[in-house]
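Novice: Could you work out the structure for the sequence below:
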Amino acid sequence: MKLAVVGGGSTYTPELIDGFARLRDELPLTEIALIDPDESRLELISGMARRMLAHAGHPARVVATSSVEEGVSGARAVLFQLRVGGQAARDVDETLPLRCGCVGQETTGAGGLAKALRTVPVVLAIADEVRRSAPGAWIVDFTNPVGIVTRALLDAGHRAIGLCNVAIGFQRRFAAMLGVPPSRVSLGHVGLNHLTWERSVHLDGADVLPSLLSSHLREIADDVGLRPALIERLGAVPSYYLRYFYAHDAVVEEQRAKPSRAAEVAAMEARLLRLYADPSVVTKPALLGERGGAFYSEAAVALIASLLGDRGDVQVVNVRNGDTLPFLDAEAVIEVPATVSAAGAAPLPVAPVEPLYGGLIAHVSAYETLALEAALHGGADRVRDALLAHPLIGQDAVAEELAGLLLEANRTFLPWTVS
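Specialist: Modelled structure (predicted):
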């Protein structure tokens, strides 16, 4: 079985390879194609991948190529994990909004819009090549902003499902608090990508969230960066991305006082690449755990195994809304538990969503629709409309200023900005 990874030169990739090696019985791969335009990074990462697989006794061969056509040809699944513009563009996404008093984050707010504008056209072009060279292959999208990118893929008729590691991270943390295997824990996870709440935590079918909040409230609050009193009042656990909404002004002040996360990651990546170049390094470095993407490999393996093996199990993924959340358009992409089989992912029924959450979900979903329009069709007016619609921006003067700054900073990636 062949699997292709678009963005295979990422420093994330050894995390994937580690998962493929450990979970070989779940996903028996014979070939892994790493695809990346940066040939120097690709050489380092593919060499590391080969050493890791050999050390683990895994028989799969690793192919490294800058050609999407060559890499995806014959693949049954293709993972998207690309970053258009690299960490340099991410640094702009995280610092530019601060000039206007807005949160600087690579997937949320103005930074997320900038990333969508750069990313959607590239992803769609690659997906078209997947359709030509690997007809029938599933596309699993880990490329942010996952909700917008997944909707772009689905709207274009691709066999695609979006994946995020937030839910599996919560599942693992709650299981550790309970002292049980993760397989016994399931989540009442609801919302949009990077805008979700855990409204229940089921252990063998019984909701234990109230007892978790009673016994681990401070730990949970610290994990998501919010006040314990807020978590207690909500009776639910917001993802750490909700901190950008619930503590916006405090986050802006924190971000202004320290280097961007992009700068930290760039330095970390330089260290990781030096480790990957060392032929004596044959296992995933501990440093990679600080890079982000925890449990990404487990989530990816489980999803691909279910799609290709028709397992019909339940996983949290990004899928079409349909009538799952009746206050959203059917075409919207939501992040909820779904039954995953060879036919794709079918969302499970969701209990009515409280207005406290539903209002914010609807607001951000409307922004995502406008953001996708801007990414697909360009135009400064569309960019301003998307910014104006975002609950973290929402003011005319701020949207106007941010649009100008954002478009100027991304001219290299947006040919329609050139008059």
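Novice: CA only for contacts and neighbour counts going forward, please
Specialist: Noted.
Novice: Quick check: next helix or strand after the helix or strand harbouring residue 213?
Specialist: Using DSSP states H and E, residue 213 maps to helix 209-224. Helices and strands here follow DSSP H and E; after helix 209-224, the next one along the chain is helix 228-234.
Novice: roughly how far is that next one from the heart of the chain?
Specialist: For helix 228-234, the distance between its averaged C-alpha position and the chain's averaged C-alpha position is 26 Å (C-alpha atoms, centre = their mean, to the nearest Å).
Novice: coming back round to it: any residues touching the helix holding residue 213, and which ones?
Specialist: By C-alpha atoms under 8 Å, 6 or more residues apart in numbering, the surrounding residues in contact with helix 209-224 are 177, 199-202, 227-228, 231-232, 235-241, 243.
Novice: That helix: which residues count as buried?
Specialist: Residues of helix 209-224 classed as buried: 209, 210, 213, 217, 218, 220, 221, 224 (neighbour count, 16 or more other C-alpha atoms under 10 Å).
Novice: let's see this one next to it:
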Amino acid sequence: MKLTIIGGGSTYTPELIDGFARLREILPLEEVWLVDPSEERRRLVGGMARRMFAAAGHPGTVTATEDLVAGVAGADVVLIQLRIGGQAARHTDETWPHEACCIGQETTGPGGFAKALRTVPVVLRVAETIRQYAKPNAWIVDFTNPVGIVTRALLNEGHRAVGLCNVAIGFQRKFARVLGVDHRDITLGHVGLNHLTWERQVFLNEGGIRRDVLPELLATRLPELAEEVHLPETLLALQGTIPSYYLRYFYAHDEVLREQRDSPTRAEAVMAVEQTLLELYADPSVQTKPEILAQRGGAFYSEAAVDLIASLHGDRRDEQVVNLQNNGILPFLPDDHVIEVPAIIGADGVHALPVPEVEPDLAGTIAHVAGYERLALDAAIHGGRDRVLRAMLAHPLVQQFDRAEKLTDLLLAANADYLPWVR
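Specialist: The predicted model follows:
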């Protein structure tokens, strides 16, 4: 099997390589290709990946290239993990919204919108090359944020794509630790859009019996669970759910904004970590994943990626949380919208499991953000200030027209180098 990583020069790539090496029994890779425009990143990350495979006794080869066609030619699976503009662009996404009293974040709110505008056109161009040169039945696995918008762009163009996020697998591992069980005994009643999800059930599978233990967890572990997502205990108790951390940008917006204004950006922290990582990757004696890589983010992504690809190619037909087309699962959304829910994964693709009726308050928030996402994708594909303004106004963290106008102008000024139609 040939697997290609677009954006393979990311300092995060060794996390994936570590997962491929550890879990090679369920995902027998013969070739891994890292596609990246940076010669330095290809040299350092590619060299680190080769040493990791060698140290683990993995028989696969690692090839780093800037040639997209060569990288994807004959590929069975292509992972996309692009960051257009790098951490510098992320830093701007996390700061300019503050001028209009909005949170700055790389996937949510105005900053996430900016990332979508920069990213979608590039991903679609890459996907056309994949369509032309990869195997006819190749899968595209999208890690690139905002995952929901990017995955919908791919699916709308007829690509064989699925989106992946680490929020659900992180919760799965957390609940398994709390309950003292193997993570494979936990499945989730996970529902929403990418980075806008709630855990409505936590199923423990014991001896073939599957029961929802979320009420017990909320009754006995409420303070711990609330601290995990940085939200009030009373909110979790009121909803009877565990919101993802990203709901904090909605439920505690002003508090988060104050914190952001008083602290360095996440991009600045990541840039410092990346510099250390690149220095370690340059050291030929480093053959295993550095501990500091955990500070880079993306916990359990490698396990999620291996599980997903192994099930798609090995027809394991197990249950995993992915981003896929709605197709009636959430009746209050259009069929072609991309949602994040549990699905059965097999050789014939990804098939969403039924979802119990969603509570009105949760459904309202999901529908509101979905409306913004549809307008955001239209703006990313077609451009134009009016499209950007309309999408900005539709976002529930914006809404006021004068604020939307100011944010639109700030976004376009900060991203003119990446949006040809702005110049």
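Novice: Quick TM-score on the pair, please.
Specialist: Once superposed, the chains reach a TM-score of 0.99 (TM-score structural alignment, normalised by the length of structure 1), with 418 aligned residues with a C-alpha RMSD of 0.6 Å.
Novice: Tell me where the longest strand sits in structure 2.
Specialist: Ranked by residue count, the top strand of structure 2 under DSSP state E comes out as strand 196-206.
Novice: Which elements pack onto it?
Specialist: Using 3 or more C-alpha pairs under 8 Å, 6 or more residues apart in numbering; DSSP states H and E as the contact criterion, the secondary-structure elements in contact with strand 196-206 of structure 2 are strand 186-193, strand 209-212, helix 214-220, strand 242-243.
Novice: 10 Å - rerun?
Specialist: For strand 196-206 of structure 2, the elements it packs on are helix 167-179, strand 186-193, strand 209-212, helix 214-220, strand 242-243, helix 248-251, strand 338-346, helix 360-382, judged by 3 or more C-alpha pairs under 10 Å, 6 or more residues apart in numbering; DSSP states H and E.
Novice: need the contact list for the counterpart of residue 374 of structure 1 in structure 2.
Specialist: Using TM-score structural alignment as the criterion, residue 374 of structure 1 maps onto residue 379 of structure 2. When the contact criterion is C-alpha atoms under 10 Å, 6 or more residues apart in numbering, the partners of residue 379 of structure 2 are 113, 116, 117, 120, 373, 385, 386, 387, 388, 389, 390, 391.
Novice: And for whichever residue in structure 2 pairs up with residue 417 of structure 1, the neighbour number?
Specialist: Residue 417 of structure 1 maps onto residue 422 in structure 2, with residues paired by TM-score structural alignment. The local packing of residue 422 of structure 2 (other C-alpha atoms under 10 Å) involves 13 other residues.
Novice: Give the burial count for the closest residue to residue 422 of structure 2 other than its chain neighbours, as a bare number.
Specialist: Closest residue in space to residue 422 of structure 2, ignoring its immediate chain neighbours: residue 416 at 5.6 Å, by C-alpha to C-alpha, 6 or more residues apart in numbering. Neighbour count for residue 416 of structure 2, taken as other C-alpha under 10 Å: 13.
Novice: Would you mind measuring from residue 91 of structure 1 to residue 383 of structure 1?
Specialist: 20 Å (C-alpha to C-alpha, to the nearest Å).
Novice: higher neighbour count, the two?
Specialist: When residue 91 of structure 1 and residue 383 are compared on other C-alpha under 10 Å, the one with more neighbours turns out to be residue 383, at 28 against 23.
Novice: Who are the contact partners of the residue mapped onto that one from structure 2?
Specialist: Following TM-score structural alignment, the counterpart assigned to residue 383 of structure 1 within structure 2 is residue 388. Counting by C-alpha under 10 Å, 6+ apart, residue 388 of structure 2 touches 113-114, 117, 375-380, 382, 394, 404-405, 407-409, 411-412.
Novice: Next, the mean deviation of the helix or strand containing residue 18 of structure 2 compared to structure 1.
Specialist: When secondary structure is defined by DSSP H and E, residue 18 of structure 2 falls within helix 13-22. Superposed on structure 1, helix 13-22 of structure 2 shows a mean distance of 0.3 Å to its aligned residues (mean C-alpha distance after the TM-score superposition for structure 1).
Novice: what residue of structure 1 takes the place of residue 403 of structure 2?
Specialist: With TM-score structural alignment as the criterion, the equivalent of residue 403 of structure 2 in structure 1 is residue 398.
Novice: Next up, the contacts around the residue nearest to residue 422 of structure 2.
Specialist: Counting by C-alpha under 10 Å, 6+ apart, the residues that residue 416 of structure 2 touches are 118, 422, 423.
Novice: related to what we said a few turns ago, out of the helices and strands packed on strand 196-206 of structure 2, which is closest to residue 300 of structure 2?
Specialist: Nearest of those to residue 300 of structure 2, taken as C-alpha to C-alpha: helix 167-179 at 6.6 Å.
Novice: Compute the inter-axis angle for the closest one and strand 196-206.
Specialist: Helix 167-179 of structure 2 and strand 196-206 are oriented at 40 degrees to each other (axes from the mean of the first three to the mean of the last three C-alpha atoms, to 10 degrees).
Novice: So which bits of helix 167-179 of structure 2 are buried?
Specialist: Counting neighbours by 16+ other C-alpha under 10 Å, helix 167-179 of structure 2 gives 167, 168, 169, 170, 171, 172, 173, 174, 175, 176 as buried.
Novice: among the contacts of residue 379 of structure 2, which ones are buried?
Specialist: 113, 116, 117, 120, 373, 387, 388, 389, 390, 391.
Novice: Mind picking the one among those residues that's closest to residue 59 of structure 2?
Specialist: Proximity of those to residue 59 of structure 2 was ranked by C-alpha to C-alpha; the top entry is residue 120 with 35.0 Å.
Novice: Would you mind confirming that that closest one is in contact with residue 146?
Specialist: Yes: Residue 120 of structure 2 is within contact range of residue 146, at 9.3 Å (criterion: C-alpha atoms under 10 Å).
Novice: what ranges do the helices span in the stretch 51-200 of structure 1?
Specialist: Listed from the start of the chain, the stretch 51-200 of structure 1 has helices (DSSP state H, counting those that start in this stretch) covering 68-72, 86-95, 110-133, 146-155, 166-178.
Novice: Format those helices as CSV; extra columns: distance to residue 266 of structure 1.
Specialist: Conversion of the helices of the stretch 51-200 of structure 1 to CSV gives the following (distance: least, C-alpha to C-alpha, whole Å):
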stretch, distance to residue 266 of structure 1
helix 68-72, 25
helix 86-95, 6
helix 110-133, 17
helix 146-155, 22
helix 166-178, 22
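Novice: Residue 318 of structure 1 is nearest to which of those helices?
Specialist: Judging those by C-alpha to C-alpha, what sits closest to residue 318 of structure 1 is helix 146-155, at 6.6 Å.
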